[in-house]
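[1] Generate a structure from the sequence data that follows.
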Amino acid sequence: MQPVRKAIIPVAGLGTRFLPATKAVPKEMLTVVDRPVVQHVVDEARAAGIEHFVFVTGRNKGPIEDHFDMAYELEATLRERGKTAEYDALMADLPAAGATSFTRQQAPLGLGHAVWCARDIVGNEPFAVILPDMLSRGCMTQMLAAYGRHGGNIIAVEEVPEDETHKYGIVAVDEAFRDDEAGRTYRITGMVEKPPQGEAPSNLIISGRYILQPEIFDLLADQGPGAGNEIQLTDAMKRLAESQDFFAMRYDGRTFDTGSKLGYLVANLAYGLEDETLGPQLRAEIKSLLEG
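    You can find the predicted model right below:
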């Protein structure tokens, strides 16, 4: 079983739901407390042991590449002013030389196409896909543990109310096969992207974290448009599932969808409340607002 060393992070989206904030700033650079959303997902992946990050970008995404690079003037200024804690924090977040790659998705043709754009950088080895809109602390660590037990392909899933299943990719699972150690991993028996309301095979949604085998790239190369007239990763995974094992891992935690305004606000509240310094003050401010 080959280890999972690389993660694809698709960051080419326009972020239209957050205009005008995203007119000149990539949506992935919007902050949750004091860290860009994309930094949070890189933190999650690094904590799980991922070594190389492949960012699939588009036009006007230069600030993302700059964020993961040296900032000589800023670093020199921090040192000169004795701001040791701030300087050390920047250095701790900086990826090692050669640990990041950037490739362009030249047209918005869907998630499947974005993943395919990274094929030459990933090569012939298993890899992770992490959607930066979805903040799921610890999810990749849980997935790599499941991968170590089962191999194959792993998809993180979560439950949603039945009346929301038409908004997501949905998996059908074999309840008879359940992971003995954690009890949260199931064999997948079917997948569908945004099924019509009332026709979903379950209420388990694909929640933005994947571990996939490299054979998916050959399937994506000739994958036709699907839902939304885009090249859907789910459609290629369904084809790959005809010859390889797919497992659904129920994430033990809460995912915050920062691609929606409400999810973004809730993420800021949740992360802020957990901060040792900000938490007590934020809790008091929230109480004051609610009482006022």
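[2] from here on, contacts and neighbour counts on C-alpha atoms
    Noted.
[3] What are the boundaries of the strands in the stretch 51-200 of the chain?
    Ranges of strands in the stretch 51-200 of the chain, per DSSP state E, counting those that start in this stretch, are 52-57, 100-104, 127-130, 134-135, 153-159, 169-178, 185-193.
[4] Among the ones you listed, show me which one is buried the most.
    Of all these, strand 134-135 carries the top mean neighbour count, a mean of 26, counting by mean count of other CA atoms under 10 Å.
[5] Turn the strands of the stretch 51-200 of the chain into a markdown table, columns for distance to Ile9.
    As requested, these are arranged in a markdown table below (distance: least, CA to CA, whole Å):
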| stretch | distance to Ile9 |
| --- | --- |
| strand 52-57 | 5 |
| strand 100-104 | 10 |
| strand 127-130 | 5 |
| strand 134-135 | 11 |
| strand 153-159 | 15 |
| strand 169-178 | 18 |
| strand 185-193 | 20 |
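[6] Of all those, which one is nearest Gln223?
    Between Gln223 and these, the shortest gap by CA to CA is with strand 185-193, which sits at 14.2 Å.
[7] Alongside the first, I'd like the structure of this one:
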Amino acid sequence: MKPIRKAVFPVAGLGTRFLPATKAIPKEMLPVVDKPLIQYAVDEAREAGIEQMIFVTGRGKSAIEDHFDIAYELEATMSARGKDMSALEGTQLGPGNCAYVRQQEPLGLGHAIWCARDIVGDEPFAIFLPDEFMHGRPGCMKQMVDAYRGIGGNMISVLEVPKEKVSSYGVIAPGRTHGSLTEVTGLVEKPRVEDAPSNLIVSGRYILQPEVMRVLETQEAGAGGEIQLTDAMARMIGNQPFHAHVFDGERFDCGSKTGYLKANLALALERPDMKDTVRAFAADLLN
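    The predicted model follows:
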């Protein structure tokens, strides 16, 4: 069984739900407390033993590349002034640890993943959707990689949502359950509530075999007129093992404004340097 060495981060989206904040700044660079969303995702990948980060970018996304590059002037100035450099730990990716590829047209998540096919090659790989903020220890991908070592195949992270919300997500048809793993017998992208096979939704973390790239080559547009990754995965079910992993932790939908605010508040309340102040402020505000 080949190890998971590579991860794809589809970050070419326009972030229109956060305008005007994202007019000049990628949504993936929006901070949760003091670290951008994309940094949390990369840290999660590193914890899982992933070595190469592949960013599928678009126009206006150069801030992501800058973030993971050397910032000589900043680092030299901080060092000369005796400033604490620990805040910059983990913000550099060397040439062998990252790659950038452009998605030139907004044709959907499936198309974005397909754009990374030459770099992924003939290896299983992980996918991270950075605005799906998965918070826990160990991280979501570490939990998935540990499970993958014992079972192989394809794996997706899922979580339960109220039935009335399933039409906004990819939804699995569940089979047998083994601990945190559930067999996936089918996948539907954004079904009507009455047609949804369950209330278990795909939650932004994937481990896929390289054959998905061949499937995406011929995948037609689906929901929303876009090439959906969910549709391509559904075509693979029955040909390869496919499991869903229920994440032991919290998930914040930072693609929505309320989810983003919840993530900031939750993490601030865990920080020793600010939790008392934030808690007192929140109590005053509510009163």
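[8] Fetch the TM-score of the aligned pair.
    For this chain pair, the superposition-based TM-score is 0.97 by TM-score structural alignment, normalised by the length of structure 2; 284 aligned residues with a CA RMSD of 0.9 Å.
[9] ok, Phe102 of structure 1 - contacts?
    54-57, 65 (CA atoms under 8 Å, 6 or more residues apart in numbering).
[10] mind redoing it with 10 Å?
    8-9, 11, 53-58, 64-65, 118, 121 (CA atoms under 10 Å, 6 or more residues apart in numbering).
[11] next one: Glu220 of structure 2
    By CA under 10 Å, 6+ apart, the neighbours of Glu220 of structure 2 are 110, 226-228, 231-232.
[12] Could you give the residue range in structure 1 aligned to stretch 241-257 of structure 2?
    Mapping stretch 241-257 of structure 2 onto structure 1 (TM-score structural alignment) gives residues 245-261.
[13] Neighbours of the residue nearest to Lys27 of structure 2 when sequence neighbours are not counted, how many?
    Take Lys27 of structure 2 and drop its neighbours on the chain: the residue closest to it by CA to CA, 6 or more residues apart in numbering is Gly15, 5.5 Å away. The tally of other residues near Gly15 of structure 2 (other CA atoms under 10 Å) stands at 18.
[14] now swap in the one 4 residues further on and tell me
    Per other CA under 10 Å, the neighbour tally for Leu19 of structure 2 reads 12.
[15] Make a markdown table from the contacts of Glu220 of structure 2 and add neighbour count to it.
    A markdown table is the format used below for the contacts of Glu220 of structure 2 (neighbours: other CA atoms under 10 Å):
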| residue | neighbour count |
| --- | --- |
| Gly110 | 25 |
| Glu226 | 16 |
| Ile227 | 23 |
| Gln228 | 24 |
| Asp231 | 22 |
| Ala232 | 21 |
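[16] Which of those lies at the shortest distance from Gly152 of structure 2?
    Comparing the contacts of Glu220 of structure 2 against Gly152 of structure 2 with CA to CA places Ala232 closest, at 18.5 Å.
[17] pretty sure that closest one is touching Pro210, no?
    No: if you go by CA atoms under 10 Å, Ala232 of structure 2 and Pro210 don't touch, sitting 12.0 Å apart.
[18] Make sure Val266 of structure 1 is actually in contact with Gly259.
    No: Val266 of structure 1 lies out of contact with Gly259 (CA under 10 Å); the separation is 11.5 Å.
[19] higher neighbour count, those two?
    Gly259 (19 against 16).
[20] check contacts around the closest residue to that one other than its chain neighbours.
    What sits nearest to Gly259 of structure 1 in space, not counting adjacent residues and going by CA to CA, 6+ apart, is Asp133, at 5.1 Å. Counting by CA under 10 Å, 6+ apart, Asp133 of structure 1 makes contact with 10-11, 27-28, 37-38, 41, 208, 255-260, 263-264.
[21] List the ones among those residues that fall in helices.
    37-38, 41, 263-264 (DSSP state H).
[22] what ranges do the helices span in the stretch 1-150 of structure 1?
    Taking DSSP state H, counting those that start in this stretch to define them, one finds helices in the stretch 1-150 of structure 1 at 37-48, 62-67, 72-80, 84-93, 111-116, 119-122, 139-150.
[23] any idea which of those helices is most buried?
    Of the helices of the stretch 1-150 of structure 1, helix 111-116 is the most buried (mean count of other CA under 10 Å), at a mean of 23.
[24] nearest spatial neighbour of the most centrally placed residue in structure 2, skipping sequence neighbours?
    Note on structure 2: the residue nearest the mean C-alpha position is Leu129, at 2.3 Å, using CA atoms, centre = their mean. Spatial nearest neighbour of Leu129 of structure 2, chain neighbours left out: Gly204 (5.0 Å); criterion: CA to CA, 6+ apart.
[25] I'd like the distance between the aligned partner of that neighbour in structure 1 and Pro214 of structure 1.
    When structure 1 is aligned by TM-score structural alignment, Gly204 of structure 2 is paired with Gly208. Computed as CA to CA, to the nearest Å, the Gly208 of structure 1 to Pro214 of structure 1 distance reads 18 Å.
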